[in-house]
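Trainee: this is the structure alone, sequence omitted:
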């Protein structure tokens, strides 16, 4: 069984238009929503084997805040350039290349790519609001198999649910 979590970064600030896109921080709502979503995940006693984040500040901060709530060490978060300004196909390639020893992986990134990939994996998901967590369980032994099969279970959670 492989479980994939796609986590869209929490609400970010656009207060400083001079900041490059990668350096935009979370706004106040984002700094509240990320720990709240982490607490929800923590109550489910999820123990991910790996957290992978886009290098953008808003995604990495979201990953760190959620990691704190689920007991995942911040220092173990992997930053992967391929999760920033990518395509759904590129994201799927990252997923299919994951080490098969890993069973539960969380990816932190951006829309529209995350929503498009989530919809491709399951037509049940049509949108991913900020800080949404899409969970997909696959009856598979290898991550590469995810490309060719549909998930056996799909769940979407978001701060305003």
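Mentor: Received it, and whenever you're ready, just let me know what you need. Keep in mind that this is a model prediction, so the values were computed, not measured.

Trainee: CA only for contacts and neighbour counts going forward, please
Mentor: OK.

Trainee: residue 106: which element?
Mentor: Secondary structure assignment for residue 106, by DSSP states H and E: strand 104-109.

Trainee: sort out which residues of the longest helix seen in the chain are buried, please.
Mentor: Ranked by number of residues, the top helix in the chain under DSSP state H is helix 28-43. The neighbour-count check on helix 28-43 (16 or more other Cα atoms under 10 Å) flags 30-31, 33-42 as buried.

Trainee: returning to that earlier point: I'd like to know which elements the strand holding residue 106 is packed against.
Mentor: strand 2-8, strand 50-53, helix 57-70 (3 or more Cα pairs under 8 Å, 6 or more residues apart in numbering; DSSP states H and E).

Trainee: switch to 10 Å and redo it
Mentor: For strand 104-109, the elements it packs on are strand 2-8, strand 50-53, helix 57-70, strand 78-79, helix 88-96, strand 133-138, judged by 3 or more Cα pairs under 10 Å, 6 or more residues apart in numbering; DSSP states H and E.

Trainee: by neighbour count, which bits of the helix or strand just after it are buried? Give me those.
Mentor: Going down the chain from strand 104-109, the next helix or strand is helix 113-121, by DSSP H and E. By neighbour count with 16+ other Cα under 10 Å, helix 113-121 contains the buried residues 113-119, 121.

Trainee: now swap in stretch 82-102 and tell me
Mentor: Buried, per 16+ other Cα under 10 Å, within stretch 82-102: 82-84, 86-88, 91-92, 94-96, 102.

Trainee: cool, and stretch 10-26?
Mentor: Using 16+ other Cα under 10 Å as the test for burial, stretch 10-26 gives 10-13, 24-26.

Trainee: just stretch 119-136 next, same as before
Mentor: In stretch 119-136, counting by 16+ other Cα under 10 Å, buried: 119, 121-122, 125, 127-136.

Trainee: the structure to be compared is supplied as follows:
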């Protein structure tokens, strides 16, 4: 039995010098990316046992907008997703998941790309607003999806 870890990188945000990092908000494009990601995941008929998000404003808002389409969960703010998120943290979040269950985590790079690499050996270009899916069985991980924002738009039916 394999669990799945789905990672959604926050959408495009304000420039780094606009505000302190934790307070940076999504741009209009970032909001659209977040909504499209949620609609695409729903169109793929993915259901999640839980949705976890970084407390940083841009990630939290991405999670909220994506969950509107998923119609499932209120995202759970999880401080470990703010910085230095690692494989051990991902495995901890998966502990409460039923066999063959999946979770969605919303956060940041370079942490997400590193987690995908550490679990699967795949080097990925994790775009803002992009999604990766990893199937975990024991200590093995397999990259099962890597979707860029433009692919998520197509799946979601965004012109």
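Mentor: Alright, I've got the coordinates. Everything numeric in this text was worked out from a predicted model, so none of it was measured.

Trainee: quick one: the longest helix of structure 1 to strand 2-8, angle?
Mentor: Here the directions of helix 28-43 of structure 1 and strand 2-8 differ by 160 degrees (axes from the mean of the first three to the mean of the last three Cα atoms, to 10 degrees).

Trainee: my read is that residue 138 of structure 1 contacts residue 149, right?
Mentor: Yes: counting by Cα atoms under 10 Å, residue 149 is a contact partner of residue 138 of structure 1 at 7.7 Å.

Trainee: and the two? which has more neighbours close in?
Mentor: residue 138 (21 against 12; other Cα atoms under 10 Å).

Trainee: residues contacting the residue mapped onto residue 69 of structure 1 from structure 2?
Mentor: Matched to structure 2 by TM-score structural alignment, residue 69 of structure 1 sits across from residue 69. Each residue near residue 69 of structure 2 by Cα atoms under 10 Å, 6 or more residues apart in numbering is listed here: 34-43.

Trainee: from the centre of structure 1, point out the most distant residue.
Mentor: residue 18 (26.7 Å; Cα atoms, centre = their mean).

Trainee: and the strand holding residue 106 of structure 1 against structure 2, how far off on average?
Mentor: The superposed strand 104-109 of structure 1 is, by mean Cα distance after the TM-score superposition for structure 1, a mean 0.7 Å from where its aligned residues fall in structure 2.

Trainee: that strand corresponds to what range in structure 2?
Mentor: Going by TM-score structural alignment: strand 104-109 of structure 1 matches residues 102-107.

Trainee: now do that stretch: distance to the chain's middle.
Mentor: In this view, stretch 102-107 of structure 2 has its centroid 5 Å away from the chain centroid, taken as Cα atoms, centre = their mean, to the nearest Å.

Trainee: show me which positions of it end up buried.
Mentor: In stretch 102-107 of structure 2, counting by 16+ other Cα under 10 Å, buried: 102-107.

Trainee: which residue in structure 2 aligns with residue 149 of structure 1?
Mentor: In structure 2, residue 149 of structure 1 lands on residue 140 (TM-score structural alignment).

Trainee: sorry, back to before: can I get the buried residues of helix 113-121 of structure 1 in JSON lines including distance to residue 74 of structure 1?
Mentor: What follows is these, written out as JSON lines (distance: Cα to Cα, whole Å):
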{"residue": "113", "distance to residue 74 of structure 1": "24"}
{"residue": "114", "distance to residue 74 of structure 1": "22"}
{"residue": "115", "distance to residue 74 of structure 1": "25"}
{"residue": "116", "distance to residue 74 of structure 1": "28"}
{"residue": "117", "distance to residue 74 of structure 1": "26"}
{"residue": "118", "distance to residue 74 of structure 1": "25"}
{"residue": "119", "distance to residue 74 of structure 1": "29"}
{"residue": "121", "distance to residue 74 of structure 1": "28"}
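
Trainee: about what we covered before: of the buried residues of stretch 82-102 of structure 1, which is the nearest to residue 53 of structure 1?
Mentor: Minimum distance to residue 53 of structure 1 across those is 6.8 Å, recorded for residue 83 (Cα to Cα).

Trainee: can you tell me, leaving aside adjacent residues, what's nearest to the closest one?
Mentor: What sits nearest to residue 83 of structure 1 in space, not counting adjacent residues and going by Cα to Cα, 6 or more residues apart in numbering, is residue 54, at 4.7 Å.

Trainee: who's in contact with that neighbour?
Mentor: 9, 22, 60-61, 63, 78-86, 107-110.
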